[in-house]
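>>> Curious how this folds, go ahead:
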Amino acid sequence: MVDQQTKRPLVLASLVLSMFMAAIEGTIVATAMPNIVADLGGFSLYSWVFSSFLLMQAVTTMIYGKLADLFGRKPVFIIGVLIFLFGTTACGFAPTMGALIVFRLIQGLGAGAIQPIVTTIVGDMYTVEERAKVQGYLASVWGISSVVGPLIGGIIVQFIDWAWIFWMNIPIGIIGLLGVVLFFHEKVDTEQKSVDYLGSSLFFVAISALIIVFVQAGSGWAWLSLENISLIILFLVSISLFIWQENRAKAAMMPLYLWKNKLIVIANLATLLSGMIILGLSSFLPTYVQGVMGESAIVAGFTLSTLSIGWPISATLAGHLVLKIGFRLTAFAGGFALFIGTFLFFLLDADKGPVYAGLSSFIVGVGMGLSSTTFIVSIQNTVSWHARGVATSLNMFMRIIGSAVGAALLGGILNIQLKGYYQQKGEDLDIASTDVLLDEGMRESITAETLEAMQEGLTYALHTVYTGLFVIGTLTFIILWFFPQVSVDNNDST
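Modelled structure (predicted):
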């Protein structure tokens, strides 16, 4: 429980800094990767620089949430930030690509605590009326980091050294850490706690296996490869044992009664689907704008940045709407915006141009801001303090899994459709040759007929991807029809 000695404005500022530190790490690295590869080599391990961070964040988010409910938010937050700062410091000194991936794993181990615990502390410090607005402001941090991350990364790489994209987080993290240590005070029961070590271990193994399948299948491994099938079997066995353990554990890592709460189930399913939408757009929209429309990388970046503008604006707006029209209507408005945004992408063609793509992206961002903020606040409002950490972490875990599923599913669809199109048309091209479309200089080196065939193939494949996004957006909208009507002051246990 939050102590009255807590200085809320100073703690909130510290939490915002910590959230920004973790959020910007996901976008700033992408800009520096060409320089990192040039310096360290290991291009074949390129994707694992991102995947290792995602993997460790995914498998630890739920565990940290439960530990925060058992031992308090403050110690778990401190441990998470210290691990993150250690990993961040080490990343800048990485001598090889392999070492960088190991240090990114350590970073992810710390990041798994930061986002859910920051969001949980805000839920503890503020009443439900204040919480709705503050969580909206907190969500804006992610949108802002998405916009400024690539810009800051580009400046650092061009004028200083790529190591500083990691080291710049050290002072930010230290300030955020000190603010929480000095100004956040909470009361935690002193009775002996029971930790579900077996459940946590089984969950760790199951989700690690699942994430590796999503990362490697269709790219590094064939879907029916021995490695893939073995990991899927490991996941199924581990998750079955995990559910068995959670039914018998005294202090279950993931209390299964949460899945009997209709609001939590609907919010988590919608979060899973919206995570797929976001990953689908961020992965494939720049490819469409550059490869099909023939625009520059800067223009492609603009079409995606509008999503990051719509998200924080609507997240802040959601904090006010929740108090005026309630959780259900605000979540429904978010689902409707996702439906409209993905429908506009379903209608996308090269003639509509980048402004149309940017507007569609903005509308999806509006849907994300309205829905994600509403989900977090409503979930925190429907559970007690003792379950708030794990319930908050569960919702964030669903978004991470949604992103991983979206990357594997939509990426697989793209590759299959592109390969099938080339074979059907009898073109002597392969998927790798599509890289030419993303390089303005190389586009000029191929014949007009080949260029047209490649653009038609990419258009066809990406339209299938956007059809998939529209189906996901429609499912999200349908699911939110069943979002329960709950009172804003339903539960405010702090």
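
>>> all contacts plus neighbour counts: C-alpha atoms, from now on.
Noted.

>>> got the contact list for the residue nearest the centre of the chain?
Nearest to the geometric centre of the chain sits residue 400, at 4.9 Å (CA atoms, centre = their mean). Applying CA atoms under 8 Å, 6 or more residues apart in numbering to residue 400 gives the contacts 54, 58, 272, 275.

>>> what two of those have the greatest distance between them?
For these, with distances taken as CA to CA, the pair at the greatest spread is 54 and 272 (15.1 Å).

>>> mind checking how far the residue nearest to the centre of the chain is from residue 106?
To residue 106, residue 400 is 17 Å away according to CA to CA, to the nearest Å.

>>> Check which residues of stretch 476-483 are buried.
476-480, 483 (16 or more other CA atoms under 10 Å).

>>> between the residues you listed, which is nearest residue 188?
Nearest to residue 188 among these: residue 483, at 32.9 Å, using CA to CA.

>>> Can you tell me how far the closest one is from residue 390?
21 Å.

>>> which residues sit against stretch 261-270?
By CA under 8 Å, 6+ apart, stretch 261-270 touches 258-259, 375, 378-379, 394-395, 398, 476, 479-480, 482-484.

>>> Is residue 188 located within a helix, as I assumed?
No. Counting by DSSP: H, G, I helix; E, B strand; the rest coil, residue 188 is not found in a helix; it is coil.

>>> which residues touch it?
So residue 188 contacts 1, 71-72 (CA under 8 Å, 6+ apart).

>>> can you list the residues you listed in JSON lines and add neighbour count?
Below are the contacts of residue 188 laid out as JSON lines (neighbours: other CA atoms under 10 Å):
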{"residue": "1", "neighbour count": "17"}
{"residue": "71", "neighbour count": "18"}
{"residue": "72", "neighbour count": "23"}
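
>>> Redo those as CSV? Include secondary structure.
Output for the contacts of residue 188, formatted as CSV (three-state DSSP):
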residue, secondary structure
1, coil
71, helix
72, coil
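
>>> ok, the residues you listed vs residue 204, which is closest?
residue 71 (20.1 Å).

>>> And this one, please, so the two structures can be compared:
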Amino acid sequence: MEHLEMKQKVTIMVAIMSSMLFAALNQTIVGTALPRIVSDLGGIQYFNWVFTVFMLASSITAVLVGKLSDIYGRKRFILTGLGLFIIGTFLCGTAQDMIQLIVWRGVQGLGGGMIMATAFSAVGDLFSPRERGRWQGLMGAVFGLASVLGPTLGGYIVDHFDWHWVFWIFLPVGFAAFYLILRLFPQTPSGAKKRIDYLGSVLLALTIVPLLLAFTWAGDAYPWASWQIITLFSFSLVSFLLFLWVEKGAESPVMPLYLFKNSIFSLSNVISFFIGMGMFGAVMYMPFFIQGVMGTSAAKSGIMMMTMTLGMVLASAVAGHFITKTGKYKKIALFGLLIMTGGMALLAGMDAETSTLTVILYLILVGLGLGMAFPIFNLTVQNAVSHRYLGVSTSAVQLFRQMGGTIGVAVMGSIMLSRMNAKVESTSLPPSLADHPASEGLADIDPQILLAPDQLAALRAPLPPGMEAALDSFLSVLRESMNAGLSAVFWLGCGIMALAFLCTLFIKEIPLRTSNQEPPQGEIGGEEPSSGTAGKGRHRTREAEAHG
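Okay, the predicted model is just below:
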């Protein structure tokens, strides 16, 4: 689609970014509104599934559609994804109980995975790698914009309107994006029709789903060493081994294993995995510090987190423009990861006495680093492989990033709870408070009560005025306990980002191509290997081409 006029390309990109904004806003707006939805529908025991089912569905469809869009073109999949997302979004607003909401969120996830997989690949169809930096930076800014608008708008809607409008308010954006893509996006199949790898697709799903479920439930629903978690890990491992065996002989594998022979492809996916862990660590656990340790309100916490998002949006747009102008990307990635590593180290050194301004500056620093590094590794992968692998390579990066986020949040959560509980167990109530009849049960308080101002107020109510100082002393110990757990989380995030920095040092920077038809240096070219002797011969030829 490089031959299209720039005006048409820009119009298509507006439609693609509208699709992404539609999907991203529906993700970020739900978090703020969910407490109100749960109070209306009930079923708080299924609370986590509202997010988990979306993550599972989108992870599977993203990686499967990546390969299929290389064969059949992007248009039909982004339209199908938008259609499913629109239907799922509308039905979410009609949910009568939590189970219905979870089912419709699954439909949303199927559509969301298709949208994300095809949107980033479509940029590669429209523009050469040299031109993509600017556009991928803007697409990264779309996510940042959704992170700013979504929570704020979600809170306003549930406070002033019915919660159902959280899902319905952006439906016109989805319809507009669907119409623009239907009218303007050309249908351009990327390659010859091949037999669909159904068995490989099933085995890949059976590898990813149990793995993500295990990390999601471990340390929360079940202990890490429980038979449920061990069974999920074992099932995932067996499925993975079978997947490797099947893919070696598949005519058109859903995830071509020979792509991993390209060091740029492999390292970029590893780095994306680390960035996912670090990014979600900062996004998920900073509100715990702001609200729990600093004692700040949820509304003010949202405003403070917004500064990190704005830093990410600014850095993403500027870095993308610089990459398009200069054709250089490695130094920007290294600089961004170095800034984010330093920012995570600064977060790890915070305590209850840290000022609001200092926290905001640290968050801006993390956002700037993340904005520089986040979009680059889509570009490095797309530039290093043949255009025929654009969809599957792009979806692989998204899959590794999302798995990194899921696994990182689970591991960091376990570390935080372990450190926090160990600190609490070594703490006792002040004598003046322990002897008072109204203090019964205080010693068993979970530090997470610091995140619930109404529960803290209920604790103070039965105590006489003279006992408030003793309670404040005990709560300060709880804040120290939570701070100890969060410090461990941020130090882990710092180490993970340092690993991402080290891996980036080993990425070979090859010139960004100025055309999609121009073969890249180190490209994985040639025909896809097939089973049998002929396939092995072609595989050897392809390897020879790939390694010069």
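
>>> And the TM-score between these chains?
Taking TM-score structural alignment, normalised by the length of structure 1 as the basis, the two superposed chains have a TM-score of 0.96; 494 aligned residues with a CA RMSD of 1.9 Å.

>>> Scan the contacts of residue 400 of structure 1 and report the most crowded one.
residue 58 (27 neighbours; other CA atoms under 10 Å).

>>> The helix or strand containing that residue vs structure 2, average offset?
Using DSSP states H and E, residue 58 of structure 1 falls within helix 46-71. Here helix 46-71 of structure 1, set against structure 2 after superposition, deviates by a mean of 0.9 Å using mean CA distance after the TM-score superposition for structure 1.

>>> After that helix, which helix or strand is next? Please name it.
helix 73-92.

>>> if I've got this straight, residue 162 of structure 2 is in a strand?
No. Assessed with three-state DSSP, residue 162 of structure 2 is coil; it does not lie in a strand.

>>> Look at it and say how many residues are nearby.
For residue 162 of structure 2, using other CA under 10 Å, the count is 12.

>>> how near is it to residue 108 of structure 2?
In terms of CA to CA, residue 162 of structure 2 sits 20 Å off from residue 108 of structure 2.

>>> again with residue 310 of structure 2
27 Å.

>>> of those two, who's got more company?
The neighbour comparison of residue 310 of structure 2 against residue 108 (other CA under 10 Å) goes to residue 108, with 31 against 21.

>>> Confirm for me that the more buried one is in contact with residue 83.
No. Between residue 108 of structure 2 and residue 83 there is no contact under CA atoms under 8 Å: 9.5 Å.

>>> tell me which element whatever residue of structure 2 lines up with the residue nearest to the centre of structure 1 is part of?
Here residue 400 of structure 1 is matched to residue 402 in structure 2, going by TM-score structural alignment. Applying DSSP H and E as the criterion places residue 402 of structure 2 in helix 390-425.

>>> Determine which residue in structure 2 is aligned with residue 341 of structure 1, please.
Using TM-score structural alignment, residue 341 of structure 1 lines up with residue 343 in structure 2.

>>> Distance-wise, check that match relative to residue 357 of structure 2.
Applying CA to CA to residue 343 of structure 2 and residue 357 of structure 2 gives a distance of 14 Å.

>>> ditto for residue 503 of structure 2
From residue 503 of structure 2 to residue 357 of structure 2 the distance is 33 Å (CA to CA).

>>> cool, and residue 205 of structure 2?
For residue 205 of structure 2, the distance to residue 357 of structure 2 - CA to CA - is 45 Å.

>>> So which of the two has more stuff around it?
Here residue 205 of structure 2 and residue 357 are compared on neighbour count by other CA under 10 Å; more neighbours surround residue 205, at 23 against 10.

>>> Specify the local secondary structure of that one.
Strictly by three-state DSSP, residue 205 of structure 2 counts as helix.

>>> Pretty sure it sits against residue 58.
No. The criterion here is CA under 8 Å, and residue 205 of structure 2 misses it with residue 58 at 11.2 Å.

>>> Across to structure 2, which of the contacts of residue 188 of structure 1 hold up?
Retained in structure 2 by both residues aligned by TM-score structural alignment, their matches' CA atoms under 8 Å are the following of those: 71-72.

>>> Nearest to residue 19 of structure 1 among the contacts of residue 188 of structure 1?
Nearest member of these to residue 19 of structure 1, counting by CA to CA, is residue 72, at 18.6 Å.

>>> how about the nearest residue to that closest one, chain neighbours excluded?
residue 188 (5.9 Å; CA to CA, 6 or more residues apart in numbering).

>>> what separates that neighbour from residue 74 of structure 1, distance-wise?
Residue 188 of structure 1 is 10 Å from residue 74 of structure 1, by CA to CA.

>>> which one is residue 194 of structure 2 nearest to, not counting chain neighbours?
Closest residue to residue 194 of structure 2 apart from its sequence neighbours, by CA to CA, 6+ apart: residue 252 at 6.2 Å.

>>> The helix or strand containing residue 272 of structure 1 vs structure 2 - mean distance after superposition?
Using DSSP H and E, residue 272 of structure 1 sits within helix 262-287. Average distance, helix 262-287 of structure 1 versus aligned residues of structure 2 after superposition (mean CA distance after the TM-score superposition for structure 1): 1.3 Å.

>>> Which secondary structure elements does the next helix-or-strand element following that helix sit against?
Next helix or strand after helix 262-287 of structure 1 toward the C-terminus (DSSP H and E): helix 297-346. Judged by 3 or more CA pairs under 8 Å, 6 or more residues apart in numbering; DSSP states H and E, the packing partners of helix 297-346 of structure 1 are helix 128-159, helix 262-287, helix 353-382, helix 448-479.

>>> This completes my enquiry, with thanks.
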